[in-house]
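**Student:** Build me a structure from this.
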Amino acid sequence: MASKNLQNIILLYNIILICGLCLVYSKAELPRFEHPIKPDGSLSILVVGDWGRRGAYNQTEVAAQMAKIGDQVEPDFIISTGDNFYEDGLTGVDDPAFEESFSNIYLGPSLQKQWYNVLGNHDYRGDVLAQLDPILRKKDSKWLCLRSFILNTDVAEFFFIDTTPFVDKYFTNPKHHKYDWRGVLPRDEYLFNLLKDLDTALKESSSDWKIVVGHHTLRSAGKHGITFELEERLLPVLQENNVDLYVNGHDHCLEHISSPDSPLQFLTSGGGSKAWRGNIRPWSPEELKLYYDGQGFMAMKLTKLLFLHFT
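**Tutor:** From the prediction side, this is the model:
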């Protein structure tokens, strides 16, 4: 890293197959939440994406491994990078897929923490408002899903961003899929306001670490590769505001790509269930620090130094 030397980031790759919640006022338009850290000043997180398959494609096995690692690292909360319910999101707040793909899968004691979720493209194929409905928190108190929001801790600030509306093909060539754009249209206005609010929030942030979470890839050697709409519109905002990490799902793999021209690091955690074996694009070995094409998740421990564990 430039502003934060890369030697201050220690990456440990162990590949295994496979709170208090308070909404507070923010000057920016994005909702803001606060989450406490451990008494020793550290913060532990699990990150998983692309998971909701009613236990199929090793989702149950990944959840079991998450629980085991969770017992060791004692996560303060869990981040989902989207595609929470396959193939077509939820049909409504009473869809049994919520329990069958979430509540009945992530049963380990260490996973009974707050989950902060963003939406993926598959979630937009269903009833988006159902995933955002507070009634799901009544069904399972650890669930929290918004389109975009900010999570502040004393160690780092997380900016969760709704990336699906950026992607042109979901609007111009949806094929046989139907997307739920309620709350998004008119699209240009929605994206303009989102980027403006994100830029404002990042500029206001005094956190040592700025971490942006979205579903779609910005840099990836996986099947989806670069999301060019995000590269054009989101990436400049991240670089201008010295964001440290962009964390995403969408590609069903685990990877870490470094940026050659800025401190920004790209982390993919999309191995929550179905993996895409052998699907890797050529990438500069100087930038591609890790690529694993199987199931898994990411464990992250933050202090004044940043420790990342891929599992």
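
**Student:** all contacts plus neighbour counts: C-alpha atoms, from now on.
**Tutor:** Noted.

**Student:** ranges for the strands of the stretch 51-200 of the chain?
**Tutor:** With DSSP state E, counting those that start in this stretch as the criterion, the stretch 51-200 of the chain has strands at 77-80, 114-117, 143-145, 149-152, 157-160.

**Student:** Please name every helix or strand in contact with the fourth one.
**Tutor:** Taking 3 or more C-alpha pairs under 8 Å, 6 or more residues apart in numbering; DSSP states H and E as the contact definition, the neighbouring helices and strands of strand 149-152 are strand 32-34, strand 157-160.

**Student:** what about the strands of the stretch 51-200 of the chain, which gets the closest to residue 29?
**Tutor:** With C-alpha to C-alpha, the closest approach to residue 29 among these belongs to strand 149-152: 8.9 Å.

**Student:** Following up with a second sequence; could you model it the same way so I can compare the two?
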Amino acid sequence: MASLSSDKTIHTSLLLISAWIWLSSVSSLAELQHFQHPVKPDGSLNILVVGDWGRKGRYNQSEVAFQMGSVGQKLDIDFVISTGDNFYEDGLTGVDDPAFNESFTAIYTAPSLNKQWYNVLGNHDYRGDVEAQLSHILRQKDKRWLCLRSYTLKAEFVEFFFVDTTPFVDKYFTHPGDDTYDWKGVYPREYYLSNLLKDMDEALKKSNAQWKIVVGHHTIKSAGNHGVTEELVEQLVPILEANTVDMYINGHDHCLEHIIESNSQIQYLTTGGGSKAWKGQIHPWDPEELKFYYDGQGFMSMQITQKSVYIAFYDIFGRVLHAWNISKEQYSSA
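**Tutor:** The predicted model follows:
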């Protein structure tokens, strides 16, 4: 009997090992989709970036949207990027939730904003029906809308890598408080994250783009309220540094911010001022790294060519608060 029990134990162990090997070899649960976007005939690409906005026009969301429309017209933008927290407080209840129209379609009405929107999910979006934001039904309701968990976007000389950051944050799983999160499509979490990191690393390695820009919701380096997301520092930053990523763009902190990491020279750009801002919430930061911090509402523009990237931050009056020109040869203030 002891021998039979031992044989069963060995057999079970072999099955578990085989299952793990199979899971490791199959395509990732977070497998990245790839999109293409053309650049202008003159070889330029102009975009706007906004985050943390979906409040049905309140908290100056409408004012920010108005200025986005004005700047978008001047720059003749090609598309818009959203850094997440698209619908407050708790995402969408489903594809028929009127908040989609009230916070998106009916707010960003300027002709210049009638371009493709590339969106990522934020932690507040995960409090609702995640599949609703990912659904093709919303794309039918408003053709501008595109939201996936993680994906890449290539525009000739620049490639954007959109990463789903919410599942990285431990406290949403261990200490969610009164909040409920929609983790369908994420569990098993460890498998989801390991494959997402693998896919991101592989996509960055394969990219031949002059500029590599990663977009996520959560902060990595920030002097704002949320500050540093340690899980991303430990798991994502090594991949960014190993693949010479130029910029990481995020929301989450309701401010506008520009930090240059002193060692890697990665530009960390926070644009989470699409509606409600957190006045007076700034933590000490190395002034050699912190190039700009604004605790109010606003958004960011990027004008990209083969040789340079020009970034600018705007407030709700359309004033340029901070601008910076980045080239591959040197980093210089505008």
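
**Student:** picking that back up, redo the strands of the stretch 51-200 of structure 1 as CSV? Include mean neighbour count and distance to residue 230 of structure 1.
**Tutor:** As requested, the strands of the stretch 51-200 of structure 1 are exported to CSV (neighbours: other C-alpha atoms under 10 Å; distance: least, C-alpha to C-alpha, whole Å):
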stretch, mean neighbour count, distance to residue 230 of structure 1
strand 77-80, 24, 19
strand 114-117, 22, 19
strand 143-145, 21, 21
strand 149-152, 21, 18
strand 157-160, 24, 14
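
**Student:** With distance to residue 170 of structure 1 added, can I get these in JSON lines?
**Tutor:** Shown next, in JSON lines, are those (distance: least, C-alpha to C-alpha, whole Å):
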{"stretch": "strand 77-80", "distance to residue 170 of structure 1": "21"}
{"stretch": "strand 114-117", "distance to residue 170 of structure 1": "21"}
{"stretch": "strand 143-145", "distance to residue 170 of structure 1": "21"}
{"stretch": "strand 149-152", "distance to residue 170 of structure 1": "23"}
{"stretch": "strand 157-160", "distance to residue 170 of structure 1": "20"}
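
**Student:** With respect to residue 58 of structure 1, which of those strands lies nearest?
**Tutor:** The nearest among the strands of the stretch 51-200 of structure 1, by C-alpha to C-alpha, is strand 77-80 at 16.8 Å.

**Student:** Which part of structure 2 matches the closest one?
**Tutor:** Aligned by TM-score structural alignment, strand 77-80 of structure 1 corresponds to residues 79-82 of structure 2.

**Student:** what's the mean gap between that stretch and the aligned bit of structure 1?
**Tutor:** Comparing stretch 79-82 of structure 2 with its match in structure 1 after superposition yields a mean distance of 0.2 Å (mean C-alpha distance after the TM-score superposition for structure 1).

**Student:** Please compute how far that stretch lies from its chain's middle.
**Tutor:** Computed by C-alpha atoms, centre = their mean, to the nearest Å, the chain-centroid distance of stretch 79-82 of structure 2 equals 10 Å.

**Student:** What are the buried residues along stretch 262-274 of structure 2?
**Tutor:** Within stretch 262-274 of structure 2, the residues scored as buried using 16 or more other C-alpha atoms under 10 Å are 265, 266, 267, 268, 269, 270, 271, 272, 273, 274.

**Student:** For the last one, which non-adjacent residue is spatially closest?
**Tutor:** Yep, that's residue 274 of structure 2 we're talking about. Nearest non-adjacent residue to residue 274 of structure 2, counting by C-alpha to C-alpha, 6 or more residues apart in numbering: residue 53, 4.2 Å away.

**Student:** residue contacts, the one you found?
**Tutor:** Counting by C-alpha atoms under 8 Å, 6 or more residues apart in numbering, residue 53 of structure 2 touches 61, 85, 86, 87, 88, 103, 272, 273, 274, 275, 276.

**Student:** Please report how far the second one lies from residue 265 of structure 2.
**Tutor:** Taking C-alpha to C-alpha, to the nearest Å as the criterion, residue 85 of structure 2 is separated from residue 265 of structure 2 by 27 Å.

**Student:** Report the spatially nearest residue to residue 294 of structure 2, omitting neighbours in sequence.
**Tutor:** Per C-alpha to C-alpha, 6+ apart, closest to residue 294 of structure 2 is residue 256, 5.1 Å.

**Student:** and what of residue 241 of structure 2?
**Tutor:** Per C-alpha to C-alpha, 6+ apart, closest to residue 241 of structure 2 is residue 264, 6.5 Å.

**Student:** what residue of structure 1 matches up with that neighbour?
**Tutor:** Checking TM-score structural alignment: residue 264 of structure 2 goes with residue 262.

**Student:** can you check residue 177 of structure 2 too?
**Tutor:** So, by TM-score structural alignment, residue 177 of structure 2 is matched to residue 175.

**Student:** Then residue 43 of structure 2?
**Tutor:** Match for residue 43 of structure 2 (TM-score structural alignment): residue 41.

**Student:** Distance to residue 220 of structure 1 added to the helices and strands packed on strand 149-152 of structure 1, as JSON lines?
**Tutor:** Shown next, in JSON lines, are those (distance: least, C-alpha to C-alpha, whole Å):
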{"stretch": "strand 32-34", "distance to residue 220 of structure 1": "29"}
{"stretch": "strand 157-160", "distance to residue 220 of structure 1": "19"}
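
**Student:** What's the separation between the most centrally placed residue in structure 2 and residue 293 of structure 2?
**Tutor:** By C-alpha atoms, centre = their mean, structure 2 has its centre lying nearest to residue 216, at 2.3 Å. Separation of residue 216 of structure 2 from residue 293 of structure 2 (C-alpha to C-alpha): 19 Å.
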